[in-house]
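K.L.:
predicted model follows, preceded by the sequence.
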Amino acid sequence: MNRTLVLVAALVAVLLVGAAGGMLISTARTTDDTPPNAASIDVGFAQDMRVHHLQAVTMAGIERDNTSDPILQGFAFDVESTQLAQSSEMAGWLTVWGQPQLPDAGAPHMQWMSEGGTHTHSNGEGGKTTGSVQRMPGMATSEELDKLRKLTGKELDVFFLQLMLRHHEGGLEMAEYAAEHGAKGYVRNLADKIVQSQENEANLMKSYLAERGAQPLPSP
């Protein structure tokens, strides 16, 4: 069995175990606990971060399936499996809380960070806002994802690293806010883990780009 098939099999196992584990952990943690409401930081964070994570999973899967670089194939698998597991845990919370797994299609994001209109956060377009946004910071556009799917070789590897680095850095703001302001301890704990893992992976991607003579994407 070649390396790609091994990684795919391992990824399926991670997804299945993560989904089941997320439900079991979430049920145990939230039993006899008042669930957060739809407008809460906890629900908003879980739904928006799942959207953010699932795009990272998509990009990592493209790289994993198409790169010829074993180091980056392994790195893409690590990103994919980590974010799938975290997404599964958040899905477990949302199920137990009786909330949708994702925001409504076309609904704005990051409203849960508004804090009465006084907290300022990124608007996903290089500026700041105290309200909701249509595109979360770091999210790739449809055109960028289409380009990623068409590239090969070094160009694929570099563009993947650039997109994923921007994606990781864009998601930090949401995770940092939830780590500080989430109502549930387990929500704050996962948000803090996301901050730590994505900061570490961002530093690693910067070194990978430098090794390939490339730079991060400019800020939007």
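P.N.:
Received, thanks.

K.L.:
when you work out contacts or count neighbours from here on, use the C-alpha atoms and nothing else.
P.N.:
Fine.

K.L.:
show me where the protein has its strands.
P.N.:
121-122, 128-129 (DSSP state E).

K.L.:
and Leu94, which of those is closest to it?
P.N.:
Nearest to Leu94, of all the strands of the chain, is strand 121-122, at 24.2 Å by CA to CA.

K.L.:
show me the contacts for the residue nearest to the spatial centre of the chain.
P.N.:
For the chain, the residue nearest the mean C-alpha position is His53 (2.4 Å; CA atoms, centre = their mean). His53 sits next to Gln83, Leu84, Ser87 when contact means CA atoms under 8 Å, 6 or more residues apart in numbering.

K.L.:
how near is it to Arg29?
P.N.:
22 Å (CA to CA, to the nearest Å).

K.L.:
residues contacting stretch 73-90, please?
P.N.:
Residues contacting stretch 73-90 (CA under 8 Å, 6+ apart): 7, 11, 14-15, 18-19, 21-23, 25-26, 46-47, 49-50, 53-54, 56-58, 60-61, 63-65, 67, 190.

K.L.:
out of those, which end up buried?
P.N.:
Among the contacts of stretch 73-90, those buried by neighbour count (16 or more other CA atoms under 10 Å) are 7, 11, 14-15, 18-19, 21-23, 26, 46-47, 49-50, 53-54, 56-57, 60-61, 63-64, 67, 190.

K.L.:
list the contacts of the closest residue in space to Ala179 that isn't next to it in sequence.
P.N.:
Among residues not flanking Ala179 along the chain, Arg188 sits closest, at 4.1 Å (CA to CA, 6 or more residues apart in numbering). By CA under 8 Å, 6+ apart, the contact list for Arg188 reads Ala178, Ala179, Glu180, His181, Gly182.

K.L.:
Serialize those residues to JSON lines and add fields for distance to Phe160 and neighbour count.
P.N.:
Converted to JSON lines, the contacts of Arg188 look like this (distance: CA to CA, whole Å; neighbours: other CA atoms under 10 Å):
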{"residue": "Ala178", "distance to Phe160": "27", "neighbour count": "25"}
{"residue": "Ala179", "distance to Phe160": "28", "neighbour count": "24"}
{"residue": "Glu180", "distance to Phe160": "30", "neighbour count": "13"}
{"residue": "His181", "distance to Phe160": "32", "neighbour count": "16"}
{"residue": "Gly182", "distance to Phe160": "31", "neighbour count": "21"}
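
K.L.:
next up, a structure to set beside the first:
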Amino acid sequence: MNRRVRTPAALLLLALVGLAALFFLLPGRTAPAESSREVRFVREMTQHHVQAIDMATRLRDRTRDRTLRSLALDIILSQQEQIGQMRGWLTLWGRPWGGAGMDAAHARAMGMATPAEVQSLDTLSVPQAEVRFLQLMRRHHQGALAMVQPVLSGPLRPEVRALARQIAASQGAEIRLMDSLLKERGATPLPAPGQDMDGMDMGGAGEKHDH
């Protein structure tokens, strides 16, 4: 009796394992190579997100402005979740979380702040830090939008492209909010990152980043 009860479950388990194996054997479902566009994008966007979380945490610890605290918390929670997702992909792909990330010049071109700019969020007066945060984070988000453009248009894995669409939508909306908050404070945005990603190849190893 027990054997007859367990057999269908065992067969179902075997079928599911077989389907999972078949899924990863389908064309385009092999794990991306170390030099792939997917691995590069995930590592660089993780690096980008880590700094955004750092800046948002610094500002949220100081400001009492409810809108700014809510914006900072949204950035922290959403980007922590996306980092977990991206690191999960690297694990499934058999790739280390570390590896070649953006160098200082590339990071700057993608809107990332310098260490001194990040540190200023702790040392400026609170009103000044609020304005500086909005300026730095707005530029940071503009860099992220530049980073996702090749992914949205390129022949990459659908899960990576879906994340790129999510980043574009959420950070585009946050830029609009930051514009209004800067205007309320009589402050102007920083110049956009000086990097045009439209013609940039997101491809394999050995490529140069002319920024």
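P.N.:
Nice, I can see it. Keep in mind that this is a model prediction, so the values were computed, not measured.

K.L.:
where does the TM-score land?
P.N.:
Remark: TM-score between the superposed chains equals 0.74 [TM-score structural alignment, normalised by the length of the second structure]; 169 aligned residues with a CA RMSD of 2.1 Å.

K.L.:
sorry, back to before: report the separation between whichever residue in the second structure pairs up with the residue nearest to the centre of the first structure and Ala56 of the second structure.
P.N.:
Under the alignment (TM-score structural alignment), His53 of the first structure pairs with His49 in the second structure. Using CA to CA, we find His49 of the second structure at a distance of 10 Å from Ala56 of the second structure.

K.L.:
burial measure for the aligned partner of Ile194 of the first structure in the second structure, as a count.
P.N.:
Counting by TM-score structural alignment, Ile194 of the first structure lines up with Ile167 in the second structure. Residues lying near Ile167 of the second structure (other CA atoms under 10 Å) number 21.

K.L.:
Gly171 of the first structure now?
P.N.:
Count around Gly171 of the first structure with other CA under 10 Å applied: 21.

K.L.:
can you check Glu159 of the second structure too?
P.N.:
11.

K.L.:
ok, Ala100 of the second structure next?
P.N.:
Neighbour number of Ala100 of the second structure under other CA under 10 Å is 11.

K.L.:
for Asp157 of the first structure, give its distance to Ser197 of the first structure.
P.N.:
In terms of CA to CA, Asp157 of the first structure sits 21 Å off from Ser197 of the first structure.

K.L.:
swap that for Ala56 of the first structure, sorry
P.N.:
14 Å.

K.L.:
likewise for Gln86 of the first structure?
P.N.:
For Gln86 of the first structure, the distance to Ser197 of the first structure equals 11 Å [CA to CA].

K.L.:
again with Ala183 of the first structure
P.N.:
Taken as CA to CA, the span from Ala183 of the first structure to Ser197 of the first structure is 22 Å.

K.L.:
now Ala13 of the first structure
P.N.:
21 Å.

K.L.:
the second structure: which residue goes with Thr82 of the first structure?
P.N.:
Using TM-score structural alignment, Thr82 of the first structure pairs with Ser78 in the second structure.

K.L.:
please apply the same query to Glu63 of the first structure.
P.N.:
Match for Glu63 of the first structure (TM-score structural alignment): Leu59.

K.L.:
could you do Gln73 of the first structure as well?
P.N.:
By TM-score structural alignment, Gln73 of the first structure lines up with Arg69.

K.L.:
show me where the first structure has its helices.
P.N.:
3-30, 41-66, 70-97, 142-150, 153-181, 185-211 (DSSP state H).

K.L.:
so which of the ones you listed is nearest Pro220 of the first structure?
P.N.:
helix 153-181 (9.9 Å).

K.L.:
and the closest one, what does it pack against?
P.N.:
Packing partners of helix 153-181 of the first structure (3 or more CA pairs under 8 Å, 6 or more residues apart in numbering; DSSP states H and E): helix 41-66, helix 142-150, helix 185-211.

K.L.:
could you dump these to CSV with distance to Gln99 of the first structure?
P.N.:
CSV is the format used below for those (distance: least, CA to CA, whole Å):
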stretch, distance to Gln99 of the first structure
helix 41-66, 8
helix 142-150, 27
helix 185-211, 15
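
K.L.:
so what touches stretch 189-202 of the first structure?
P.N.:
Stretch 189-202 of the first structure is contacted from outside by Gln86, Leu165, His168, Glu169, Leu172, Ala175, Glu176, Ala178, Ala179, using CA under 8 Å, 6+ apart.

K.L.:
how about a markdown table for these, with distance to Glu143 of the first structure added?
P.N.:
Compiled in a markdown table, the contacts of stretch 189-202 of the first structure are given as follows (distance: CA to CA, whole Å):
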| residue | distance to Glu143 of the first structure |
| --- | --- |
| Gln86 | 27 |
| Leu165 | 17 |
| His168 | 19 |
| Glu169 | 20 |
| Leu172 | 23 |
| Ala175 | 26 |
| Glu176 | 29 |
| Ala178 | 30 |
| Ala179 | 32 |
